[in-house]
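Undergrad: Predicted coordinates and the sequence they were generated for:
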Amino acid sequence: MPNVFPAPSILNQAFAGCSAFPQRTPDVLSPPASKWTARHELYPVWSAVDDAKNKAAKLSDAAVAEFDKASSKAQVKAGAIELYSAKFYAACTVGGVMACGLTHTAVTPLDLVKCRRQVDSKMYTGNFQAWGKIFRAEGLRGVFTGWSPTFWGYSVQGGLKYGGYEFFKKFYADLVGEENFHKYKTLVYLAGSASAELIADIGLCPFEAVKVRMQTTIPPFAKTTLGGISTVTGKEGVAGLYKGLYPLWGRQIPYTMMKFASFETIVEMIYNYLPGKKSDYGKGAQTAVSFTGGYMAGILCAIVSHPADVMVSKLNANRQPGEAFGAATGRIYKDIGFRGLWNGLPVRIVMIGTLTGLQWMIYDYFKIFMGLPTTGGAPPAEEKAKA
């Protein structure tokens, strides 16, 4: 029986050119581009951006590789570090020195303006106006007035604070037992941080006294840290370096209690919200969580400790020789009133938020560098399942 359907070749000939879509054979050249069509060669920025992205990715990979290489060498040299051993606390102390010493020194220009505005709120109208005025009068060195006692003071304080916190947190956790620790862990964080800060401030106080006097006297009463210590002890004895200890405790202990307890809580909440476990996330993600938790904790720290910070600045700058602490505090409060206790708060929120976030990021990155787990984490599996 003959085939009643036409062959495919006949169909192609019959309906050629009827398709809505252009039919091109491979050997037919494409028509020339319209003059309105964008030409890639005229926009080199496209390729420049791609090149920049590729270079950034290569640099990032190289940096990670170098970090891992240096980390491996450091861990081999230090040997195995067991949690809560002497090596562990020593590593945490070094991490605290780096975290606090570097960050506080970096924000010296902010601290300078804050302290001067706390002592005299009419001295400057704003931060940029203040920096411009100081720079024109004293140069870049003037903008960083007080950096030396800041670096040494907060390096000592940071080491004792972070290393001490890890020690006292473990000490109080063992004291109450594992079951009670999970019930009352916030109280353990508060007690551990308060105990660590009580000791750390004894190391900080002499340097803080010199720093504040450098920053609030124009021109500065001393050019170097040792020169400042020598000047104070020559006029007032060693006690002159510690006359701000009580208000320093009043500022730093609530600050540190809020800093550590809120950080631990916020980080736990973040990991509880994220899918998976903390161990599922890499180094970069964990340190990003540390920075976020630290920044949020820093805002709370700034608010809680600001009135005491104002009093510390005022007492170090204006307390008369031989004047009792209570009498000096009463005199200063009478002069400035309750509203005066909040001078410079917006600046301090920005400064302390950034400072605290960077401190936790540096501290936890150093712990990773030494092969240790980062601070804080998700609650136990059974608690997370109930949440």
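TA: Nice, thanks for sending it over.
Undergrad: can we go C-alpha only for contacts and neighbour counts from here?
TA: Fine.
Undergrad: correct me, but Q286 touches G376?
TA: No: between Q286 and G376 there is no contact under Cα atoms under 8 Å: 10.1 Å.
Undergrad: More neighbours: these two, which one.
TA: Taking other Cα atoms under 10 Å, Q286 and G376 do not tie; Q286 has more neighbours (24 against 19).
Undergrad: secondary structure element for the more buried one?
TA: Assigned by DSSP states H and E, Q286 falls within helix 283-318.
Undergrad: Please point out which parts of that helix sit buried.
TA: Neighbour counts over helix 283-318 (16 or more other Cα atoms under 10 Å) mark 286-317 as buried.
Undergrad: try stretch 373-387
TA: Neighbour-count burial for stretch 373-387 flags 373-379 (criterion: 16+ other Cα under 10 Å).
Undergrad: Also stretch 237-247?
TA: Here stretch 237-247 shows 240-245, 247 as buried, counting by 16+ other Cα under 10 Å.
Undergrad: Quick check: end-to-end length of it?
TA: Across stretch 237-247, the terminal residues are separated by 19 Å (Cα to Cα, to the nearest Å).
Undergrad: show me where this structure has helices.
TA: Using DSSP state H, the helices of the chain run over residues 8-14, 44-78, 86-106, 108-119, 127-143, 147-176, 178-183, 185-216, 225-236, 245-273, 283-318, 325-340, 345-369, 381-386.
Undergrad: Second structure for comparison follows:
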Amino acid sequence: MPHPSKGRIEPFSPTYFAACTLGGVIACGPTHTAITPLDLVKTRRQVDPKLYSSNMAGFRAIMKSSGVRGIFLGWSPTLVGYSLQGAGKYGFYEIFKYTYGERLFPNTNKTLVYLAASASAEFFADIALCPWEALKVRMQTTVPPYAHTLREGLRRAFREEGVRGLYKGIYPLWGRQIPYTMVKFATFEKAVEQIYKFMGKPKDSYTSIQQTGVSFLGGYIAGIGAAVVSHPADVMVSELNSHRKPGEGALSAVSRLYGNIGFKGLWNGLPVRIVMIGTLTGLQWLIYDTFKVYLGLPTTGGH
């Protein structure tokens, strides 16, 4: 496939932001779907730490009872939800970063711009993600499964709760995802900047392959920090989507569930999530910036 000519897309034009949005879809949807088996075991262990003695025990138990199909339970809402979230996360981030940093507050500290832009982007991205995340968690944490397919899950959710029921986890989702994304994007930008400083030459002096390698390393570093910051909220999202009582308010549910699991319970599954999110975030930045390079656009960060 021919490579588009350099400079074909004008920076910060509507086409540029549309390209970044598409890049977010490509970066997030397939990567989250690929790690569905790891996410399945992690989510089940968060909700019931006694269910499996280890991650490998979880994989073996699921494979024995349900085969390969069982290991990928929840892949369809994962693909739809995180494709939509990726569109909002990356597309709106580029829009808000330009709006805040170049137009509204051009002399503001860059880190503050990264934090504000990523928080703003994730707020909207989570509105798109929430119903699909709710379906995914319900499918993965209930036995027998809440549903086996996306269509079956949607029909049951609309029949029993309506659209509102699929958004009952929006507040804890914001609580998980907004700090996560703020750390993910701000740490990535600063990590890439420091990597180029350590390497001793300007970013533009390196090849596109070398630059995307820096993006992967910066993304992995950012993913580790983001995983730790957001993990307690990730556990609570899983608990709420699995064990919230009908008609129970969000604060009441959080208080009751926290009473059941305690502070220690908020950290169930952290090691596997660090590996999962570190690798996932590194791959997402690699894919995202590779796509930008393909379109003739510069990689993210390092300026």
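TA: Cool, got the structure. Being a predicted model, the structure only gives us computed values, none of them experimental.
Undergrad: Superpose the two chains and report the TM-score.
TA: For this chain pair, the superposition-based TM-score is 0.98 by TM-score structural alignment, normalised by the length of the second structure; 303 aligned residues with a Cα RMSD of 1.2 Å.
Undergrad: before we move on, the earlier item: reformat the buried residues of stretch 373-387 of the first structure as a markdown table; add distance to Y281 of the first structure.
TA: Formatted as a markdown table, those follow (distance: Cα to Cα, whole Å):
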| residue | distance to Y281 of the first structure |
| --- | --- |
| P373 | 12 |
| T374 | 11 |
| T375 | 14 |
| G376 | 14 |
| G377 | 11 |
| A378 | 12 |
| P379 | 15 |
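Undergrad: Not including adjacent chain positions, what is the nearest residue to the alignment partner in the first structure of C28 of the second structure?
TA: Superposed on the first structure with TM-score structural alignment, C28 of the second structure falls opposite C100. Leaving aside its chain neighbours, C100 of the first structure sits nearest to G158 (5.0 Å; criterion: Cα to Cα, 6 or more residues apart in numbering).
Undergrad: And the one you found, what's its match in the second structure?
TA: Per TM-score structural alignment, G158 of the first structure is aligned with G86.
Undergrad: now do V143 of the first structure
TA: Per TM-score structural alignment, the equivalent position to V143 of the first structure in the second structure is I71.
Undergrad: residues contacting its match?
TA: Applying Cα atoms under 8 Å, 6 or more residues apart in numbering, one finds that I71 of the second structure lies in contact with 36-37, 40, 59, 62-63.
Undergrad: K197 of the second structure: which of the residues you listed is nearest?
TA: Using Cα to Cα, T36 comes nearest to K197 of the second structure of the contacts of I71 of the second structure, at 36.3 Å.
Undergrad: Distance check, that closest one against G219 of the second structure.
TA: Separation of T36 of the second structure from G219 of the second structure (Cα to Cα): 20 Å.
Undergrad: re the thing from before, so the residue nearest to C100 of the first structure is in contact with T103, correct?
TA: No: judged on Cα under 8 Å, G158 of the first structure makes no contact with T103 at a distance of 10.4 Å.
Undergrad: Between these two, tell me which one has more neighbours.
TA: Each of G158 of the first structure and T103 has its neighbours counted (other Cα under 10 Å); G158 has more, 30 against 22.
Undergrad: Return the residues in contact with the more buried one.
TA: By Cα under 8 Å, 6+ apart, G158 of the first structure lies in contact with 93, 96-101, 200.
Undergrad: Mind doing that once more with 7 Å?
TA: Shown in contact with G158 of the first structure (Cα atoms under 7 Å, 6 or more residues apart in numbering): 96-97, 99-101.
Undergrad: Report the two of those separated the most.
TA: Most distant of those, by Cα to Cα, are G96 and G101, 8.0 Å apart.
Undergrad: who has more neighbours, these two?
TA: Shown here are G96 of the first structure and G101; by other Cα under 10 Å, G96 has more neighbours (29 against 22).
Undergrad: which residues does the more buried one contact?
TA: 158-159, 162-163, 363.
Undergrad: mind checking how far it is from L102 of the first structure?
TA: Separation of G96 of the first structure from L102 of the first structure (Cα to Cα): 10 Å.
Undergrad: next one: K314 of the first structure
TA: Shown here: K314 of the first structure relative to L102 of the first structure, a distance of 25 Å by Cα to Cα.
Undergrad: swap in K283 of the first structure?
TA: To L102 of the first structure, K283 of the first structure is 21 Å away according to Cα to Cα.
Undergrad: Understood, closing this out.
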